[in-house]
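Chemist: What would the 3D arrangement of this be:
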Amino acid sequence: MVTIYHNNRCSKSRQTLDLLREKGEKLQVVEYLKEAPSAEELKSVLNKLGLKPEQVLRKGEQVYKDSFAGKSYSDDEWLQIMSENPILIERPIVVKGDKAVIGRPPEKVLDIL
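Modeler: Next up is the predicted model:
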């Protein structure tokens, strides 16, 4: 089973989803803007990515600029902020077993299939 944290408005996310479907992967699609992951779920995904929360923040988003730019938070605080503001999470994130990758470019997902 492959899980994709997906935003249908994002072309890279749509391309990644199409690639996974072409490969015949059994998919769980999480539309994370509608079903925001919990801080614990994000922590698990980030551990699989081998990244810290700040490394997957979309700093170009207006909510980041307005509320969080230039401020310092702990990893746990960032996880909570990202759970409450899922637009800040880089996309798409694809998870298979104990591995995860950010699908930018979409072909990066082939590394974990």
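Chemist: all contacts plus neighbour counts: C-alpha atoms, from now on.
Modeler: Will do.
Chemist: Pull up the gap between the residue nearest the centre of the chain and residue 2, please.
Modeler: With distances taken as CA atoms, centre = their mean, residue 93 lies nearest the centre of the chain, 3.9 Å away. Residue 93 is 10 Å from residue 2, where distance means CA to CA, to the nearest Å.
Chemist: Let's compare: structure for the following, please.
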Amino acid sequence: MSVLATDDKQLTLIYNSETRLGKQALGYLQGSNKAIQDLDISKTKLGNTLWVSLQDRLDKPFDELLALDHPDAPDTGSGNLHPDDWLKMLNENPVLLQYPIVVSGDRIGQLSTPSELVQFFEANSAGLDES
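Modeler: Take a look at the predicted model:
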């Protein structure tokens, strides 16, 4: 069960407005006709439970969600950190989330380009009568 409210008619963008990609993704979304919930982590800290839920739904370890090669990234040594350490690092350095996360209903993805949002705009035609 997710702690993030999900709705097929709404796109939730979790991003950092201090990154170029974050700004571009938000601009792309604002041009859509879907309802938008934007969560800018440079201004609002998200709870640890939400981050763990997102990480679980994306099926990625924290070291793949974050840009550890960023100049502001702390040294992680071997990268084998406890989840609490990753969460603390993310909350103290939101710029480490270089790739925004988008959620729509049961679908979730981490974007490397704003154009990847298109897949979240397309209507799900499952169950429609094609007669």
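Chemist: Send over the TM-score of the superposed chains.
Modeler: The TM-score (TM-score structural alignment, normalised by the length of structure 1) is 0.79; 112 aligned residues with a CA RMSD of 2.1 Å.
Chemist: circling back to that earlier point, excluding its backbone neighbours, what's nearest the residue nearest to the centre of structure 1?
Modeler: residue 102 (4.5 Å; CA to CA, 6 or more residues apart in numbering).
Chemist: In contact with the one you found, which residues are there?
Modeler: 49, 90-94, 108-109 (CA atoms under 8 Å, 6 or more residues apart in numbering).
Chemist: from the residues you listed, which ones fall inside strands?
Modeler: If you go by DSSP state E, these have 93-94 in strands.
Chemist: Which of the contacts of residue 102 of structure 1 has the largest number of neighbours?
Modeler: Counting neighbours by other CA atoms under 10 Å, residue 94 leads those with 30 neighbours.
Chemist: Would you confirm that that one contacts residue 1?
Modeler: No - applying CA atoms under 8 Å as the test, residue 94 of structure 1 and residue 1 come out as separate, 10.6 Å apart.
Chemist: which part of structure 2 lines up with the helix or strand harbouring residue 43 of structure 1?
Modeler: Using DSSP states H and E, residue 43 of structure 1 maps to helix 39-49. Under TM-score structural alignment, helix 39-49 of structure 1 corresponds to residues 48-58 of structure 2.
Chemist: what distance separates that stretch from the centre of its chain?
Modeler: Relative to its chain's centre, stretch 48-58 of structure 2 lies at 10 Å (CA atoms, centre = their mean, to the nearest Å).
Chemist: Any buried residues in it, and which?
Modeler: Under the neighbour-count criterion of 16 or more other CA atoms under 10 Å, stretch 48-58 of structure 2 has 48, 51-52, 54, 57 buried.
Chemist: Comparing it with structure 1, how large is the average distance?
Modeler: Compared with structure 1 after fitting, stretch 48-58 of structure 2 has a mean deviation of 1.4 Å; criterion: mean CA distance after the TM-score superposition for structure 1.
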